[in-house]
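K.L.:
missing the sequence, but the structure's below:
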């Protein structure tokens, strides 16, 4: 078992042990946020032949005249609507705003520059057959679905979502909304984990609180291995008297590492039981958030075919100097705001100095890197946004 593993080594070890999920074909309308399993191309051209760019009349360009009063509807001109095809006998469209029809006679409301073929979208002007739409591994969103629909893909092959079971543990834990008694604490990690796991591309399965009892935990893990593709045990990862979760994983399977070079939440662990990944995620809220971000998120993305995290990154100027550990990675909350000039400014928050609530309220976060220089006031740094600014 490796102790004090680095971020890169931990993720590489996971990828060495497990392969991405299989594929499934689903309707396009159900594919939002899914990861594309194939590179897709447009099946046909749009327009299929040609189409009018606007509402107007279609005419024969060679017959254009400044006095069309003698023209006959259906022979010399017809109506043309935006986006619609029209008869091959006609090749040019004149905007309806320039057309006057009185007493059955056609005339122009004003002079305009005329060119044969004007205001007509030709075959494939919107999209051509075999145009590359999206690469395999693309994460689908609203505009991606519109693009695939334009390419006439009613169904898409996507990576299956892994089912991830989250097991909160601790005899002190009670559910949200429970009146606290002495020695009790709220399970605040389950609602956070549910949202993050969905964001990462998984199907979260939240288990009820498991008390600090070895037999109860064994039973919960055995059940979770049947229901899920990955299991997260929340809590019991350190060296306290009731922190026996690691010993149970050693009994049930193979533990690959314990303790990591990324805090808070350094006593995380990864094991393999019945050929499925089982993680211990530390119990303190900001440590849980950190491990979910740097470890669990990348592992889920790997299983779903998406290697890169989906953060909105911005650069902001640091308002105050900050001290943080330099011998391992460390998570800092980042509160980003705009000044009157529209520039982005940021305060970095440590859970030890500023408290967990302020860190959880922050609209972004930053990871320090081992060996980096301390953050100084005025530095421009890159921030991962969690909320719009």
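P.N.:
Great, that's in hand. Predicted model only: the values in this text are computed from it and were never measured.
K.L.:
drop to CA atoms for contacts and neighbour counts, all remaining ones
P.N.:
Will do.
K.L.:
that's a helix at residue 205, yeah?
P.N.:
No - applying DSSP: H, G, I helix; E, B strand; the rest coil, one finds residue 205 to be strand, outside a helix.
K.L.:
quick one: contacts for it?
P.N.:
Going by C-alpha atoms under 8 Å, 6 or more residues apart in numbering, residue 205 touches 163, 164, 165, 166, 194, 228.
K.L.:
wait, which of those residues is closest to residue 319?
P.N.:
The closest of the contacts of residue 205 to residue 319 turns out to be residue 194 (C-alpha to C-alpha; 33.0 Å).
K.L.:
Out of the contacts of residue 205, the closest to residue 363 would be?
P.N.:
Closest to residue 363 out of the contacts of residue 205 is residue 194 (18.5 Å), distances taken as C-alpha to C-alpha.
K.L.:
Three-state assignment for that closest one, please.
P.N.:
helix.
K.L.:
adding another structure so you can compare the two:
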């Protein structure tokens, strides 16, 4: 591998846009019972099979009546029956009459309003309404939430817990979803050893594969763990061909720099195509993206923090797109620095921080050593402090932009993404 980059260094926004443009979403589908569809991506739009609610009903416990009979300061009405959820009152409500009704109970014929029971009192079989009642008061019209034939969810949406309830209410007993992406992952490096085995001088435990396993598991993809591959071109080529043959995407860590033992890019160029391999971000500048046959390839750096940062900023959006959805752009928010930051300008940087709140709003504290090999900074953090490339020095109290680790990832829009120069 020469010392010259295969392509110009790209801004993060450019790299992300090009990755997304190069992803062809999975087309294979399967039909699942609704109860098994949580977290899956819809392959077809879903429409409501019924009106929701199916009948005009009460929004609270009270009495169904004709609003024309309750126009005065107080009104006396005769109680003629009950309407409970699932057990409607059979018959109309006439002048001067009312029906006791529970939340969700069907509004009886003739009634056009409900008065909550706290605004009434009982006198034998009569109900005294203690204030005027307007037409439509405390009722939920039929079809207020969904109407029969109305689109409920579009294709490409990842089904959330709230979606499950809405799909069920609209009568969707089963849904068509895209197949889950199959993703192979492995670490490269002669120095890596399995956790639980003794270490010899110069050896370290393979932590990156555990981070990748967790990050991929959160996305709900099918995993193929290929372990640790030594820094040997033949072994790397054999493993890469196997991974590409069995999976839709391959994610590796290590071997994408320009050292003499960094063979991943050479191997990738011999069996596939390299899209780009340098991104103007810190940590995580050396990064390979390409394709081997029909499989996407993501070659991440070897430093532990760089693996997590590059996965979250670049690989995760691409895998969301591969799954058939669109990723959400990173959600950022302002916060005040709790301590000063001094750095060398030059690249967009993702420092690790911890958020807090006081009477003036959000604050963020940088977490000690920000080196790309200090994984503890990721473990203790709950956000990235996003520092522009030209930022050099910040004082305590200065405003910065932060990206919380916990934020929406799925169900974005194609309009959210464009390549920025």
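P.N.:
Cool, got the structure. Note that the structure is a prediction, hence the values are computed from the model and not measured.
K.L.:
Post the TM-score for the overlay when you can.
P.N.:
Once superposed, the chains reach a TM-score of 0.82 (TM-score structural alignment, normalised by the length of structure 1), with 383 aligned residues with a C-alpha RMSD of 3.5 Å.
K.L.:
if we can go back for a sec, from the contacts of residue 205 of structure 1, which land in helices?
P.N.:
residue 194 (DSSP state H).
K.L.:
Find the pair from the contacts of residue 205 of structure 1 with maximum spatial separation.
P.N.:
Pairwise distances across the contacts of residue 205 of structure 1 (C-alpha to C-alpha) peak at 14.2 Å, for the pair 194 and 228.
K.L.:
Quick one: residues contacting residue 377 of structure 2.
P.N.:
Counted by C-alpha under 8 Å, 6+ apart, residue 377 of structure 2 has contacts 352, 353, 367, 368, 369, 370.
K.L.:
how long is stretch 330-349 of structure 2 from one end to the other?
P.N.:
In terms of C-alpha to C-alpha, to the nearest Å, the two terminal residues of stretch 330-349 of structure 2 are separated by 15 Å.
K.L.:
in it, what counts as buried?
P.N.:
Neighbour-count burial for stretch 330-349 of structure 2, counted by 16 or more other C-alpha atoms under 10 Å, picks out 330, 332, 335, 336, 337, 338, 341, 347, 348, 349.
K.L.:
got a markdown table for those residues, with secondary structure and distance to residue 202 of structure 2 too?
P.N.:
Output for the buried residues of stretch 330-349 of structure 2, formatted as a markdown table (DSSP: H, G, I helix; E, B strand; the rest coil; distance: C-alpha to C-alpha, whole Å):
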| residue | secondary structure | distance to residue 202 of structure 2 |
| --- | --- | --- |
| 330 | coil | 38 |
| 332 | coil | 40 |
| 335 | strand | 41 |
| 336 | strand | 41 |
| 337 | strand | 38 |
| 338 | coil | 38 |
| 341 | strand | 33 |
| 347 | coil | 31 |
| 348 | strand | 32 |
| 349 | strand | 29 |
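K.L.:
all strands of the stretch 51-200 of structure 1, in order?
P.N.:
All strands of the stretch 51-200 of structure 1, identified by DSSP state E, counting those that start in this stretch, fall at 56-59, 77-80, 92-95, 99-102, 105-108, 120-122, 132-134, 155-159, 163-168, 173-174, 185-186.
K.L.:
Then the stretch 251-389 of structure 1?
P.N.:
With DSSP E, counting those that start in this stretch as the criterion, the stretch 251-389 of structure 1 has strands spanning 254-260, 262-263, 269-273, 276-281, 312-318, 329-338, 344-349, 364-367, 380-385.
K.L.:
I'd like to know which of those strands is closest to residue 123 of structure 1.
P.N.:
Of the strands of the stretch 251-389 of structure 1, nearest to residue 123 of structure 1 by C-alpha to C-alpha is strand 312-318, at 37.7 Å.
K.L.:
hmm, who's touching the closest one?
P.N.:
Strand 312-318 of structure 1 is contacted by residues 336, 343-348, 375-386 when judged by C-alpha under 8 Å, 6+ apart.
K.L.:
mean offset of that strand relative to structure 2 (after superposition)
P.N.:
Strand 312-318 of structure 1, aligned to structure 2 and superposed, deviates on average by 2.3 Å (mean C-alpha distance after the TM-score superposition for structure 1).
K.L.:
now the angle from that strand to strand 329-338?
P.N.:
If you take axes from the mean of the first three to the mean of the last three C-alpha atoms, to 10 degrees, strand 312-318 of structure 1 sits at 80 degrees to strand 329-338.
K.L.:
check contacts around the residue located most distally from the centre of structure 2.
P.N.:
Largest separation from the mean C-alpha position in structure 2: residue 124, at 56.3 Å (C-alpha atoms, centre = their mean). Contacts for residue 124 of structure 2 (C-alpha under 8 Å, 6+ apart) come out as none.
K.L.:
Same question for residue 41 of structure 1.
P.N.:
Applying C-alpha under 8 Å, 6+ apart, the residues near residue 41 of structure 1 are 129, 130, 131, 132, 133, 134, 151.
K.L.:
at 6 Å what do you get?
P.N.:
130, 131, 132, 133 (C-alpha atoms under 6 Å, 6 or more residues apart in numbering).
K.L.:
now those in JSON lines, with distance to residue 16 of structure 1 and neighbour count?
P.N.:
Putting those into JSON lines (distance: C-alpha to C-alpha, whole Å; neighbours: other C-alpha atoms under 10 Å) gives the following:
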{"residue": "130", "distance to residue 16 of structure 1": "36", "neighbour count": "13"}
{"residue": "131", "distance to residue 16 of structure 1": "35", "neighbour count": "15"}
{"residue": "132", "distance to residue 16 of structure 1": "32", "neighbour count": "14"}
{"residue": "133", "distance to residue 16 of structure 1": "31", "neighbour count": "15"}
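K.L.:
and the gap between the residue nearest the centre of structure 1 and residue 200 of structure 1?
P.N.:
Geometric centre of structure 1, nearest residue: residue 310, 5.1 Å, by C-alpha atoms, centre = their mean. According to C-alpha to C-alpha, residue 310 of structure 1 and residue 200 of structure 1 sit 8 Å apart.
K.L.:
so what's the equivalent of residue 213 of structure 2 over in structure 1 up against?
P.N.:
Matched to structure 1 by TM-score structural alignment, residue 213 of structure 2 sits across from residue 194. By C-alpha under 6 Å, 6+ apart, the contact list for residue 194 of structure 1 reads residue 204.
K.L.:
which residues does the nearest residue in space to residue 2 of structure 1 that is not next to it in sequence contact?
P.N.:
Among residues not flanking residue 2 of structure 1 along the chain, residue 257 sits closest, at 4.4 Å (C-alpha to C-alpha, 6 or more residues apart in numbering). By C-alpha under 6 Å, 6+ apart, the contact set of residue 257 of structure 1 is 1, 2, 3, 269, 270.
K.L.:
For PyMOL, write a command that selects the buried ones of those residues.
P.N.:
With 16+ other C-alpha under 10 Å as the burial test, the buried ones among these are selected in PyMOL as follows:
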select buried, resi 269+270
